[in-house]
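**Student:** I'd like to go over a predicted model; first the sequence, then the structure.
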Amino acid sequence: MNRKVIFVPDDYWTNPPKENHMNVNPNNVSDCRRAGAFVKHHAYTDIDGMNAVISEALDAKRATEFIHAILCTYDAIVPQLVTPAGQVGMSELIFTMADKTDDPAVPEHWNRAARFLIAYGNQDNKLMTRIIHETDNVTPTIIAISDVYTIVLPALRTNFGISIIDRGINLLMAKEVENDG
């Protein structure tokens, strides 16, 4: 059960690459497709699948873009599964996880991921950079981001949730092929 290690540049969140934005463009279609596949493998608790996607991102030298694409993927999925009121409830759960620094029920990597998600939601790039560099191995934090989303949004693991992920992956695969052709 080896996991790949992803290291992001020290200034990634304070000085992100230009192609890291919410819209899918030819520069990040592959990153978004990988992120969708990663989210799906996570939903099935498929460690080998998650490792394969992480390896692909590393081989493509797109690790930091991959992290951003995962966050964008959840940004696209959540409104399809949860009402705005439900999203407030999700936020409260994330804030609770972020506050539980000494609670054995909330592992350190979940706490870190929750704090990272709050910083991401606040667009606090400096704090995201500090959080992502609290450990040399960012892979557990990436997986924990998906863990936190699964905890606060169990619908991700339903057939309907998976179908939303699948539709997004298929759309992105078509765009990826279109851009390569």
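**Tutor:** Alright, I've got the coordinates.

**Student:** CA only for contacts and neighbour counts going forward, please
**Tutor:** Noted.

**Student:** how about the lengthiest helix in the chain: buried residues?
**Tutor:** Once the chain is assigned using DSSP state H, the helix that runs over the most residues is helix 159-180. Under the neighbour-count criterion of 16 or more other C-alpha atoms under 10 Å, helix 159-180 has 161-162, 164-165, 168-169, 172-173, 175-176 buried.

**Student:** take a look at this one as well, against the first:
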Amino acid sequence: MKRKVIFPPADYWTRKDTTMNFTRDNAGDLRRAGVFIKHHAAHDRDGMNAILTETVEAHRETEFITAILDTFDTIVPQLVTPAGQRGMAELVLAMGNGTHHIPIPDNWHRAARFLLAYGDGDNKLMTRIMHETDDVSPTIVGILDVYTVVLPMLHTPFGISAIDRGINTLVSLEAEAD
């Protein structure tokens, strides 16, 4: 069987605009996303669950997912060259379409498909993918798991410091809003 090799453009699933706009409305969502990413990097399930609980209590689930994606859209260009971003996109594409050479968990496959839909701007498909299971949490965690594979430098001291800087800015902005 012959396989086609598809080379998506380097910006396939990352936005060109890498600036993040902080507002009083989204500061909490972005802070939660940053802290969630840090808890994930530390394998702290209790911390992740606490953030998910806070998100649900604030009725900001959709905004939280958007904030996670926005956070990665901002961090990726800081940590990865355009050529590396192309490699990341190809890996996500392989994970999403099932051609990845190593078996991956179902929630990673679903998360990769979600990221591909996000890259295409297909909100309806994103919603369908997110609700393929009764519990959306594994898919949300799967998004971070996929990024762990395609963006390992996030788990370096430099990568975590980028997250920390954003969290500190957001905490200040949230405090001003109160």
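**Tutor:** Ah, there it is. None of the values given here were measured: they were computed from a predicted structure.

**Student:** that older thread, let's have the buried residues of helix 159-180 of structure 1 in a markdown table, adding distance to Val39 of structure 1.
**Tutor:** Below are the buried residues of helix 159-180 of structure 1 laid out as a markdown table (distance: C-alpha to C-alpha, whole Å):
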| residue | distance to Val39 of structure 1 |
| --- | --- |
| Gly161 | 11 |
| Ile162 | 9 |
| Ile164 | 11 |
| Ile165 | 8 |
| Gly168 | 11 |
| Ile169 | 10 |
| Leu172 | 14 |
| Met173 | 15 |
| Lys175 | 19 |
| Glu176 | 18 |
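
**Student:** Spatially, which two of these are the most separated?
**Tutor:** Gly161 and Glu176 (22.7 Å; C-alpha to C-alpha).

**Student:** which secondary structure elements does the helix or strand that contains Ile94 of structure 1 contact?
**Tutor:** Per DSSP states H and E: Ile94 of structure 1 is located in helix 84-99. Under the contact criterion of 3 or more C-alpha pairs under 8 Å, 6 or more residues apart in numbering; DSSP states H and E, helix 84-99 of structure 1 touches helix 108-121, helix 139-152.

**Student:** List the superposition-based mean deviation of the last one with respect to structure 2.
**Tutor:** For helix 139-152 of structure 1, the mean deviation from structure 2 after alignment is 0.3 Å (mean C-alpha distance after the TM-score superposition for structure 1).

**Student:** what does Met88 of structure 2 align to in structure 1?
**Tutor:** The pairwise alignment with structure 1 assigns Met88 of structure 2 to Met90, based on TM-score structural alignment.

**Student:** Distance of that match relative to Asp75 of structure 1?
**Tutor:** 13 Å (C-alpha to C-alpha, to the nearest Å).

**Student:** quick one, which of the two is more surrounded?
**Tutor:** Under the criterion of other C-alpha atoms under 10 Å, the comparison of Met90 of structure 1 against Asp75 puts Met90 first, with 19 against 13.

**Student:** The spatially most central residue of structure 1 sits in which helix or strand?
**Tutor:** In structure 1, the residue lying closest to the centroid (C-alpha atoms, centre = their mean) is Ile70, at 3.1 Å. Counting by DSSP H and E, the element that carries Ile70 of structure 1 is helix 63-81.

**Student:** after superposition, how close is that helix to structure 2?
**Tutor:** On superposition with structure 2, the mean distance recorded for helix 63-81 of structure 1 (mean C-alpha distance after the TM-score superposition for structure 1) is 0.8 Å.

**Student:** so where in structure 2 does that helix end up aligned?
**Tutor:** Counting by TM-score structural alignment, helix 63-81 of structure 1 corresponds to residues 61-79.

**Student:** before we move on, the earlier item: tell me what the helix holding Ile70 of structure 1 is packed against?
**Tutor:** Packed against helix 63-81 of structure 1 by the contact rule (3+ C-alpha pairs under 8 Å, 6+ apart) you find helix 29-43, helix 47-59, helix 159-180.
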